[in-house]
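Student: Return a 3D structure for these sequence lines:
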Amino acid sequence: MWGEAGSEAHLDETDRGLLAALRRDGRASVSELAAEFGLARATVRARIDRLVSRGEIIGFTVLTRSEAPPAAVRAVMMLAIEARATDRVIARLLSLPGVEQVHTTNGQWDLMAELAARDLAEIDDTILHARRIEGIQRTETSLQLSTRRPAVRL
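Tutor: This is a model prediction of the structure:
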């Protein structure tokens, strides 16, 4: 993902965050993105325009549930963080492409992040990038091997 040729490796953290936010919600407004990243609307618009002109963003589309490829690898990352770092760590985690959701929790761990990727290399990249976030003290990640759901009752 980050290390592939033609990847986002040359983009700065803000550009990667904007791309991750747009992947999660392609309908996010410039105002919403500006608020999320603490930037001026004009700055967000200019960055998106630059990403389009450089070919990093090649289009905007609707993807229905039936068209979405399933994530081949899913994992749950438990995180212990510094007491005052919660909001900053959550924002940074959500800017990573492989992070689908972040939950606060109680007990031994402070946060739980749901990860999804096409393969183990992508999960590994996400874990490595997450562990570099300032404010994270310790992590533990478990791969989801299978999922079982209750039978539908009529």
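Student: drop to CA atoms for contacts and neighbour counts, all remaining ones
Tutor: Will do.
Student: can you pull out the strands in this protein?
Tutor: Ranges of strands within the chain are 73-81, 99-104, 111-117, 136-143, based on DSSP state E.
Student: I'd like the structure of this one too, to check against the first:
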Amino acid sequence: MEGSFMNISLDKTDRKLLQLLQQDGRKSNAELAEMANISPATCHRRVDRLFKQGVVKSVRAELNPADIDLGALVIVGVVLDRSTPESFAEFEAAIVKLKMIIDCQLVAGEFDYFLKIRVKDMASFNQLHANHLLALPGVRQIRTFFVMKEVKENAPLAF
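Tutor: Next up, the predicted model:
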């Protein structure tokens, strides 16, 4: 259902459950129910529906990148040599295969795409750049931005 334009009606209780899940996806059904002031059975049904409708895409652990030796965050702006549906599709197909790229967005403006990449350090990025990024299909230009400080990262969605 991702990317669909279904009009999903969310009431006050749904919104409360979504906020609670964003704060801590490990809360038990009983804890969620108590915090949302609903019964555990109602809570389970509602959360299950939110998953089935695709409102909640997944619940997963947020890792500390430095603790797993991926402390360097790099943002890469990419300009393709052609702006055609075929060149975009070819580039995107290659990007999804590269596990070190954690985000990729098609954007309007000076760049075609922004990539978010986690690596160990600058030397690791240099190797990735030489062996993978430069070989991506249709790439005309790559501009690299090394993040010096992460001020706000993966914040809950406000709605």
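Student: May I see the strands of structure 1 organised as CSV, with distance to D49 of structure 1 and mean neighbour count added?
Tutor: Output for these, formatted as CSV (distance: least, CA to CA, whole Å; neighbours: other CA atoms under 10 Å):
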stretch, distance to D49 of structure 1, mean neighbour count
strand 73-81, 32, 20
strand 99-104, 25, 17
strand 111-117, 27, 22
strand 136-143, 33, 14
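Student: Columns distance to A35 of structure 1 on top of the ones you listed, output as a markdown table?
Tutor: A markdown table is the format used below for the strands of structure 1 (distance: least, CA to CA, whole Å):
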| stretch | distance to A35 of structure 1 |
| --- | --- |
| strand 73-81 | 24 |
| strand 99-104 | 19 |
| strand 111-117 | 22 |
| strand 136-143 | 24 |
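Student: Tell me which of those approaches L51 of structure 1 most closely.
Tutor: strand 99-104 (21.3 Å; CA to CA).
Student: Which part of structure 2 matches the closest one?
Tutor: Strand 99-104 of structure 1 corresponds to residues 101-106 in structure 2, going by TM-score structural alignment.
Student: Report how many residues lie close to the nearest residue to E82 of structure 1 once chain neighbours are set aside.
Tutor: Counting by CA to CA, 6 or more residues apart in numbering, G135 is the residue found nearest to E82 of structure 1 once chain neighbours are left out, at 5.2 Å. Residues lying near G135 of structure 1 (other CA atoms under 10 Å) number 16.
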